[in-house]
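Undergrad: Sequence and predicted model, in that order:
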Amino acid sequence: MDILNQNEEIFLTVAEVFEILSSKMDCDFIAGYNGMNNRCEHIAVWETPDGTDWLRGHEFLLSSGYAMHEYQQYLPMFVQKISEHGGAAVAIKRGRYLSEFTKDMLEEANRCKLPIISMPREASYTDVTAKFYEKLFYKRNSALVRARNIDSRLLSLVFDYNNTEEVVVALSSLFGISICVYDNAYIESFSCYTADGFHREAMEEFRKRISAQKNAPAAPDEAPNKANRTEPIKLCLPYGDFYAFELRLSDTRLNYRMCVISSNAFDGQQLSAIEQGGMVLSLKYNSEERTAFRELHLRRTATELMLNSEIPNRELLQSIEGDFTWNSRGHYCGIVISYQDRSENGDPDRLKQYMYSVINRLFKGQYLITDRGNAIYIFIKVRNNEDIKRFAERFEMYLTHFPDGKPRVMIGASNIYNSIKELPSMYHDCLVTTMYRSKSGLVFFDQDDAARFLYPLFEDKYFASCYNKTIGSLIQYDQKNKGLLVETLQAYFDNNMNKTETAQALYIHIETLRYRLKKIEKLTGLNMNDSNDLLTLQLGMKFCQMRGINQVLN
């Protein structure tokens, strides 16, 4: 942890310095009220006209007025120069050399937001300077002690056996802030709110703003924002003012982000400390994701045992029902996600790992799972088909946030069964749904009678031979020549053999489509104007999907 390096952020405000002066003498704040929060890092004495040229910025100036007494017509100019050189404020002795503060001087101070303070002519620079640095050093020392305490607490969070929810609660308590963690779809993962009023309402307003900005199209010359933390913003809401920022948690598959709400403005040290807390939370999320993937292998093993055993293992069933609390009344179904990996980043498992993370997020570990090629099979407890539809909708929503662009998937669902012992039947139902074509992205087992009619032919050698002579020849041609004949034929059937709509769906000229269809007839020896030949091609394409070759489709 490295919070102590933020000492340069520790300073006094003009208001705090004025409090020091007021405690020692009779002082008046006469102009520049809007600069009360100007930062003061040093205190300096200004008694020469050209002294303003030596300012480094953030100085609180003490003056008897000697530098200005011969140039009183230029008082606004002195104010302007102090402001331009970064001066924080000026305290001037009353009546020592400056007989009055002119109206134009005070107006310029208000314009520049440079506080002008009058102090007694007998004021001691030494006393003021000593009190200034005493308070500054005290503030810095307090910040150092607080930073060490925060460092110690954050380190304990790293090594303690806390889950992500416990870390969020600890960070909220440590910093006195409200925290809500969202995933990349801006769905809440976990939150913890302080006792301050309306933080929940402020958080929802902040979430709407940042999600709207994320979904807004970027300008052509606008570079993507890769910063882990956004700049804090002030939310001026009817029920109060709040301060908020978003912190992206690094290296999490669902790109979790931590949104922070506070009733008070953040200083540099707080922001640094909260960022360190975000790093701890990232570590916890990464750890939980690794654990989830290890458990996924165990789920896959259990699923395969149930699929490949003629007689279900009673002890295994009892273990699964007990672990998932599936021993109460309920219904079970299988869901298959068929997908195409169009990732261009060189990692063919990137999409699959992302989908595994989404599945674990949606089902919270209450599922069995396995995969075959480019299809993932999930087995869950449901109440009815509406649960399945809600899952499909949310899953599709998460896919829109996949970093490489939304992939094409088809989601199929089995019939609903009364026992997890029927898992092999659920699997075979799901396998049949991979034969369906659906524009909605979700199909149910009982949705297509033709596919269910074909399913018994899955192991028929004669049918497979016919398939290889027809559709198989197209697949071989596509593989050898990088062609698109299988895709074209499927699109042709998907669009009810309407050539115009098929050409539009494939983004090709209609003559190109006619050429491809003629090529298909030549390779298969079948005539698309003959009803028997056409049926053979349609059955072959259904069988193509059933055999799991549909991943070559685009």
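TA: Nice, I can see it. Numbers count the residues shown, from 1 in each chain.
Undergrad: from here on, contacts and neighbour counts on C-alpha atoms
TA: Fine.
Undergrad: Tell me how far Leu307 lies from Asp341.
TA: 26 Å (CA to CA, to the nearest Å).
Undergrad: Remind me what the one helix or strand Leu157 maps to packs against, helices and strands.
TA: Element membership for Leu157 (DSSP states H and E) is helix 125-159. When contacts are defined as 3 or more CA pairs under 8 Å, 6 or more residues apart in numbering; DSSP states H and E, helix 125-159 sits against helix 14-24, strand 42-45, helix 268-308.
Undergrad: Quick check: next helix or strand after it?
TA: Beyond helix 125-159 toward the C-terminal end (DSSP H and E), the next one is helix 164-175.
Undergrad: Can you give the contact residues for that following helix?
TA: With CA atoms under 8 Å, 6 or more residues apart in numbering as the contact definition, helix 164-175 has outside contacts at 150, 157, 177-179, 190-194, 270, 274, 277, 280-281, 284-285.
Undergrad: Comparison target below:
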Amino acid sequence: MAITVRQALSIGGLSQAVLLAGHGGLDRTIQCVDVLEVPDSSGWLRPHELVVTTCYAVKDNAEAQLNIIRVMAQANSAVLAVKFGRFIGTVPPEMCQLADEMNIPLLNIPNNVSFMDITLPVMTAIINVQSLQLQYSEEVRHKMTRISLEANSLTPVAETLAELIEHDVIICNAEMQYLARAGKECTVFYQFFPDEVENTRHAGLSNTIIGWAASGKRTFAFFPIHVRQRRYGYILVDLQEPLTDLHSIAIEHAITVAAVQLVKEEAVVQAQKSYQRDLLEDLISGAFKSKELAFGRAEALGLSLNKKQIIIIIDIDNFSGFIERTQLNDEESAAWLKNQLASIVSNCVHRIDWRALVVQRSDSVVVIMPAPLHDHGSNGQGAMRAILQQLAQNIQKKVSEECQDVTVSIGISSLIDDPLAIAPQYQEVRSAIKLTRKMQGEGRIAFWEDVEIYSLLGQLGQPLERFYDAKLGQLDCPAVKNREELINTLKVFLECQGNSVETAEKLFIHRNTLRYRLQRIEQILGLDLSPPEERFTLWLAVNVRALLKGKR
């Protein structure tokens, strides 16, 4: 709330002053006026101050005259006005040179201009500007308060601010995704590059960022929206025309109202998540005694359980190991990773069906969604599996892009006809992830129907071990040279259904090398690999090896 030196030069007695030096400081702001007639200026000067003096106390001390300018620069004072003709006489060139270096405007006041001719008009102008700004601020506050009480979105905030400052306005979340926009060219969609967005996280209260659109680029001033040291988003204002002090007042009020609205919306979202989490816990614990009760709870949350459902669980691989490896020891960092995963899953799943239930649960995200296809015949089953496979792959791809060094394993259930069957099938999906990790490693996609047989086999205990020992025990023996190589060769050979050419290509070995290895395997096991029934039992034994490894 001030005037600039440039503006002050047309007010009262300053209109007769001559600007000697310091032209680079003409846009400094003046907030107060004082007369300086002491030999030592240190401790007397203030920021944004117009200093008027005759230099009487330092008329014979050239160094003290220069020191006035130095102290003004340190204090961020605005302008120095001197009656040089009163006691000093000629203007010292050294003062002009230093004023240019420090960008402190240096004025020469004619002898016939009194100090009162300067101080009174300038202070009056400052008070008038402050009064205008206070009045404007009060008007803006009334408008923004009404919006805060009545609006249920950020759109009225953007529209009101755009109207007040006559600039295009965009309100974004912390990831620079549009939440609201308004103005003459509000239909143009601008993209902000990730590197520039990241730089905004470390910026001060305001800065600029480039937005790109098909019609060209545009520079925006951005203003962070903070609540309790948390950044909720930004208000972006186009800079085709410069912003004024009055614009800044309107923007500050808009930031406050936007913050309130974002916090309100977050509270609603958190409440919704809490209700959804309660629903999930009741479903997977088997708390519902009737389908009708489950249907009613789901419908109250805008979800539908009266159709065939699919359960998908996305689980962070070795979460504790990741935390230790990356030294994310604080709860905030771990929570960020979990929330980021939940956001990724939610965005991917809701593109397919907005009615899906997506809940963060410990180190996992659990999804219960309507089956993607209505036709569940043989053709429909294949198409549905392809959709779910693509969804899982998209989630894994986004996680690798946005969460460095993080992988997820994903389990997918078979079709669920009855919401009361969700509880056992949830445990089956958990089991599918665990089995697939044990047999194939982390970062895999597991359909329950693909691992169901291994789940059944894993429950056999000692009979399964006896079966394995009888079929592969002689080969899987520490005394056998290169046993891991031979077992892997046998596994690939069986997966290729006995096709030697395909097997050699997959193993990147010559067919003669493959023939030699297969002969060794037959010799060690004392059997012929040709009969299909023999290959089937060996295939089964090779695949249950991972199930037994942890027990031995």
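TA: Good, I have the coordinates. This structure is a prediction, so every number in the text was calculated from the model and none was measured.
Undergrad: between Leu307 and Asp341 of structure 1, which one's more packed in?
TA: Leu307 (20 against 17; other CA atoms under 10 Å).
Undergrad: Buried residues in stretch 68-83 of structure 1, which are they?
TA: Met68, His69, Gln72, Leu75, Pro76, Phe78, Val79, Gln80, Lys81, Ile82, Ser83 (16 or more other CA atoms under 10 Å).
Undergrad: if we can go back for a sec, chain center to the helix holding Leu157 of structure 1: distance?
TA: Centroid separation for helix 125-159 of structure 1 versus its chain: 34 Å, with CA atoms, centre = their mean, to the nearest Å.
Undergrad: residues contacting Ile92 of structure 1?
TA: Leu62, Ser63, Ser64, Gly65, Ile116, Ile117, Ser118, Met119.
Undergrad: Between the residues you listed, which sits nearest Leu235 of structure 1?
TA: Of all these, Ile116 has the smallest distance to Leu235 of structure 1: 30.4 Å, by CA to CA.
Undergrad: I'd like to check which residues are in contact with the nearest residue to Tyr275 of structure 2 once chain neighbours are set aside.
TA: Leaving aside its sequence neighbours, Tyr275 of structure 2 sits nearest to Leu301 (CA to CA, 6 or more residues apart in numbering; 7.7 Å). Neighbouring residues of Leu301 of structure 2 by CA under 8 Å, 6+ apart: Gln272, Tyr275, Gln276.
Undergrad: Go through these and single out the one with the most neighbours.
TA: Busiest of the contacts of Leu301 of structure 2 [other CA under 10 Å] is Gln276, holding 20 neighbours.
Undergrad: and the equivalent of that one over in structure 1, what does it touch?
TA: Alignment note (TM-score structural alignment): Gln276 of structure 2 maps to Leu296 of structure 1. By CA under 8 Å, 6+ apart, the residues touching Leu296 of structure 1 are Ile369.
Undergrad: Look at Gln213 of structure 1 and say how many residues are nearby.
TA: 11.
Undergrad: If you could redo that for Thr126 of structure 1, that was the one I meant.
TA: There are 9 residues near Thr126 of structure 1, going by other CA under 10 Å.
Undergrad: Next one: it from Ala273 of structure 1, what distance?
TA: From Thr126 of structure 1 to Ala273 of structure 1 the distance is 36 Å (CA to CA).
Undergrad: ok, so what distance separates Asn128 of structure 2 from Ile3 of structure 2?
TA: 10 Å.
Undergrad: neighbour count winner among the two?
TA: Using other CA under 10 Å, the more surrounded residue of Asn128 of structure 2 and Ile3 is Ile3, with 23 against 15.
Undergrad: which residue lines up with the more buried one in structure 1?
TA: In structure 1, Ile3 of structure 2 lands on Leu12 (TM-score structural alignment).
Undergrad: give me every residue that touches that match.
TA: Arg39, Cys40, Glu41, Leu136.
Undergrad: Just to be sure, Asn360 of structure 1 is in a strand?
TA: No: applying DSSP: H, G, I helix; E, B strand; the rest coil, one finds Asn360 of structure 1 to be helix, outside a strand.
Undergrad: Skip the chain neighbours and tell me the closest residue to it.
TA: Nearest-residue entry for Asn360 of structure 1: Ala292, 7.5 Å, with adjacent residues in sequence omitted and distances by CA to CA, 6+ apart.
Undergrad: separation between the one you found and Gly365 of structure 1?
TA: 8 Å.
Undergrad: what is in contact with the two at once?
TA: By CA under 8 Å, 6+ apart, no residue touches both Ala292 of structure 1 and Gly365.
Undergrad: Who are the contact partners of Gly211 of structure 2?
TA: Tyr190, Gln191, Phe192, Phe193, Lys217, Arg218, Thr219, Phe220.
Undergrad: again, but for Asp104 of structure 1
TA: With CA under 8 Å, 6+ apart, Asp104 of structure 1 has these contacts: Leu75, Pro76.
Undergrad: which residue in structure 2 lines up with it?
TA: Counting by TM-score structural alignment, the partner of Asp104 of structure 1 is Glu94.
Undergrad: State the three-state secondary structure for its match.
TA: Strictly by three-state DSSP, Glu94 of structure 2 counts as helix.
Undergrad: what's the spacing between it and Glu37 of structure 2?
TA: 20 Å.
Undergrad: try Val492 of structure 2
TA: 96 Å.
Undergrad: Walking through the stretch 401-550 of structure 1, point out its helices one by one.
TA: Secondary structure of the stretch 401-550 of structure 1 (DSSP state H, counting those that start in this stretch): helices located at 423-433, 449-454, 461-481, 485-494, 499-506, 510-524, 531-546.
Undergrad: mind checking which of those helices is nearest Gln213 of structure 1?
TA: helix 499-506 (31.8 Å).
Undergrad: helices and strands around that closest one, which ones?
TA: By 3+ CA pairs under 8 Å, 6+ apart, helix 499-506 of structure 1 packs against helix 485-494, helix 510-524.
Undergrad: What is the corresponding segment of structure 2 for the longest one?
TA: Put plainly, it is helix 510-524 of structure 1. By TM-score structural alignment, helix 510-524 of structure 1 lines up with nothing in structure 2.
Undergrad: Quick one: distance of that helix to the chain centre.
TA: 46 Å.
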